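> sequence and predicted structure, then a few things I'm wondering about:
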Amino acid sequence: MIKLLLWVFAVTCFSCSIKNGSEQEVLATFDGDPIVFHDVDALIQPELYESLFNTYYARKLMAEDLIKEKLLLNEANKQKISKDSLVQQIIVGSSISLSQYVIQNNLDQGIPDSAFPGRLIPTDDAEGKKKLSKLYREFCVERFVTLEKGKHKIQVFLKPPLTPKIDLSEIQFHKLNSVNSNNVIWVFSDFNCARCKAFFSTLVSLKSRFGNSIEFRYTSLTDFPTESTQLAEFAGVNGKFWEACSAIFRNGDLRNSDVPRILETLQLDSENFMCYVANQQNGEIHKKNYEKLLALNRFQVTPTIVINDRIYYGDLSFSRLSEYIKNSINEAH
């Protein structure tokens, strides 16, 4: 019952926190002592934050759809035509033809079927033609709307949930770039985790997008040192942690026979690596780091992304993460 009340209270507070974004806003008092957002947020379980992020994304998506609708109706009224006629006009006048769209989006072999992953719907049958027509229509309209937005004063005041800050001052990490910044993206990951491997391409894109202004950190979130973590840690000692990460994640499942090849690629000495692995002190350091993370009671899945000391519970796509990172930077300033 207490958890249910906390959940209802959290969702109610969320609507307010989206609006003002203040952790110190007073929600209640007890004998004059204030209870603020941060006090409540510290009690909310991680899975509830995922729900809050989903609520935020749903609201944002609906707001964007309403803006799109207003832009289309505004232009249609201006031209004294229906919205459907305007959409058809946009499609006909698109500078990118349907055939170019197909090539640019690698749809010449078929359209991915969301209901059956791995299945491609041929673009020359009735179902494929219908889906392709819809995709192309959405593409043309989105391009038009993007251009039209610059002609209007549009403001979106929704903000993503502000999760509690956590103290990571005692956690060891490797830097993935040479930038020193107050803005930090910290990845807690596992080389043997399928989701982490899938996320790595997004991490590469984020590093390319923000790597010149934001500090990137990485910590292995495993309960014991694996061959992959030992290889990465050894490379880190020699200033090549990011290169090792790239090699390991792109290699797939690391086998014993892969290690000498990666060491050679990174120009690292194999005998020194064996000495590093044999040193039990390195394993103890890894174990203590993992125990400190567990004690925080916030690191339950991999990958976990922490942005400016706040765990990110949202979608791990490049676009969603980029949006959240930019918002975090603005909040910091």
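Arrived safely.

> alpha carbons only for contacts and neighbour counts from here, please
Noted.

> what about the strands in the protein?
According to DSSP state E, the chain carries its strands in the segments 26-30, 33-36, 111-112, 120-121, 174-175, 184-189, 215-220, 304-307, 310-312.

> try this one next to it:
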Amino acid sequence: MKKTKLISILIILIGIYFTSCNRKENNTQQLIPKKDIAAFINDSLITIQELDNSVQQELYDELNRIYAIRKVSLDYMITEKIFEIEAKKAGVTVENYINKYYYDNLTDNLLTSFIKKNKLESGIIELKRTLRLVNINSPEGEKLLYKEYKNYLRKHLADSLRLAYNIKINLTPPQSPSFSLNKIFAHYRGNLNSKVIMLEISDLECSSCKESYPIFKQIYDKYKDQVKFGFTHFSSYVSVSAIACECASLQGKFWEMHDSIFELSNLPDTTAIMNIAKKMGLDINQFRIDFKDSTIVSNIENNFRNIHDKGIYATPTIIINNKAIFNSASLEEIENLLSQELGKLE
């Protein structure tokens, strides 16, 4: 009898426990507004925030593209608005206002100067299905020349008028999401004590990464005394190049192998890798042993997953103090953010 009561009490307690868990789950769902929930899976859910975090670099890239489109359109609209104001002052239409400026500046001397400045003596380029060069002395070429000259004068007029206006642009580029570098395995050089950290998320066998290498090297040479520079592997497969760098790092020569591979004209095979290792003076027997070590492959694969889980998808990606660069191949963008971060230390 006592045993039966004990079992009954146990069943009741288990029921209460699961009911409590379900209530907590339901309460959590009730606390989150429905508009912030992307999907329900039974009693579980995926929030918009979780969804965005999983693709945050892609979203940041798209926001930058939207910003670029808006910026171009805004520039055009500002010019049109100024033309409207100036035409109204003159009591004419915008078209007549621009045409007057055009005909006032349509002289032989100015046109000749325009031709020489833009090196159009040999012809003017026209795009009709394909590019072709048209003689400016032909009827068709003359028509194209005047059209090009009119566009030039229109821009010149707009630029000169803008100087007289107080133009304030409130349109701003999107802010970079913050990317945590926790759990990302990287190699560092430069000023290892610097609070400004530039991390290159890259693939030694990626063509875009290879093209960007001279830019990153130039930045390193310029800022190596001020900035801590890092490199981490990010590729959907483990390449022989990545393995070679990790094997070289075990002998203290990661960066020498890194530079040697990026400076090759073609992707290296295992034979080429071994030749590089020999030229670098590595212990080639140990290098061969390490090259077959499955632990290195496993570490690179784990690193890929960690980076991917942070919402990063592209190579090369440059992150400076947890902020991503939109155009990672842009020397100007990278230097601007480095200067901002270094300025905070002053």
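That came in fine, so what should we check first? What you are looking at is a predicted structure, and each value in this text was computed from that prediction instead of being measured.

> report the TM-score for the pair.
After superposition, the two chains reach a TM-score of 0.58 (TM-score structural alignment, normalised by the length of structure 1), with 289 aligned residues with a Cα RMSD of 5.6 Å.

> circling back to that earlier point, Tyr57 of structure 1 is nearest to which of the strands of structure 1?
Using Cα to Cα as the measure, strand 310-312 is the one of the strands of structure 1 that comes nearest Tyr57 of structure 1, at 13.3 Å.

> what's the closest one packed up against?
Contact here means 3 or more Cα pairs under 8 Å, 6 or more residues apart in numbering; DSSP states H and E; on that basis strand 310-312 of structure 1 packs against strand 304-307.

> what range in structure 2 matches the strand it packs on?
Aligned by TM-score structural alignment, strand 304-307 of structure 1 corresponds to residues 317-320 of structure 2.

> picking that back up, out of the strands of structure 1, flag the one nearest Ile166 of structure 1.
Comparison of the strands of structure 1 against Ile166 of structure 1 by Cα to Cα identifies strand 310-312 as nearest, at 6.3 Å.

> list of residues touching the closest one?
The list of residues contacting strand 310-312 of structure 1 from outside it, by Cα atoms under 8 Å, 6 or more residues apart in numbering, reads 162-166, 304-306.

> would CSV of the strands of structure 1 with mean neighbour count and distance to Tyr324 of structure 1 be doable?
Conversion of the strands of structure 1 to CSV gives the following (neighbours: other Cα atoms under 10 Å; distance: least, Cα to Cα, whole Å):
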stretch, mean neighbour count, distance to Tyr324 of structure 1
strand 26-30, 11, 25
strand 33-36, 14, 23
strand 111-112, 18, 28
strand 120-121, 17, 33
strand 174-175, 19, 21
strand 184-189, 22, 11
strand 215-220, 22, 15
strand 304-307, 20, 9
strand 310-312, 21, 8
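
> ok, which of the ones you listed comes nearest Ala63 of structure 1?
That would be strand 310-312 among the strands of structure 1, by Cα to Cα, at 22.0 Å.

> ok, back up a step: can you convert the contacts of strand 310-312 of structure 1 into JSON lines and add a column each for distance to Ala244 of structure 1?
Output for those, formatted as JSON lines (distance: Cα to Cα, whole Å):
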{"residue": "Leu162", "distance to Ala244 of structure 1": "33"}
{"residue": "Thr163", "distance to Ala244 of structure 1": "32"}
{"residue": "Pro164", "distance to Ala244 of structure 1": "32"}
{"residue": "Lys165", "distance to Ala244 of structure 1": "30"}
{"residue": "Ile166", "distance to Ala244 of structure 1": "28"}
{"residue": "Thr304", "distance to Ala244 of structure 1": "20"}
{"residue": "Ile305", "distance to Ala244 of structure 1": "20"}
{"residue": "Val306", "distance to Ala244 of structure 1": "22"}
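
> state the pair within those that is farthest apart.
Taking Cα to Cα as the measure, the contacts of strand 310-312 of structure 1 reach their widest spread between Leu162 and Thr304, a distance of 16.0 Å.

> packing partners for the longest helix along structure 2?
The helix that spans the most residues within structure 2, counting by DSSP state H, is helix 56-90. Other helices and strands packing on helix 56-90 of structure 2, by 3+ Cα pairs under 8 Å, 6+ apart, are helix 94-104, helix 139-162.

> nearest to Asn53 of structure 2, of those?
Closest approach to Asn53 of structure 2 among the helices and strands packed on helix 56-90 of structure 2 is made by helix 139-162 (41.4 Å; Cα to Cα).

> next, the angle strand 124-128 makes with that closest one.
Relative orientation of helix 139-162 of structure 2 versus strand 124-128 (axes from the mean of the first three to the mean of the last three Cα atoms, to 10 degrees): 100 degrees.

> now the angle between strand 130-134 and helix 139-162 of structure 2, please.
Following the same axes, to 10 degrees, one obtains 100 degrees for the angle between helix 139-162 of structure 2 and strand 130-134.
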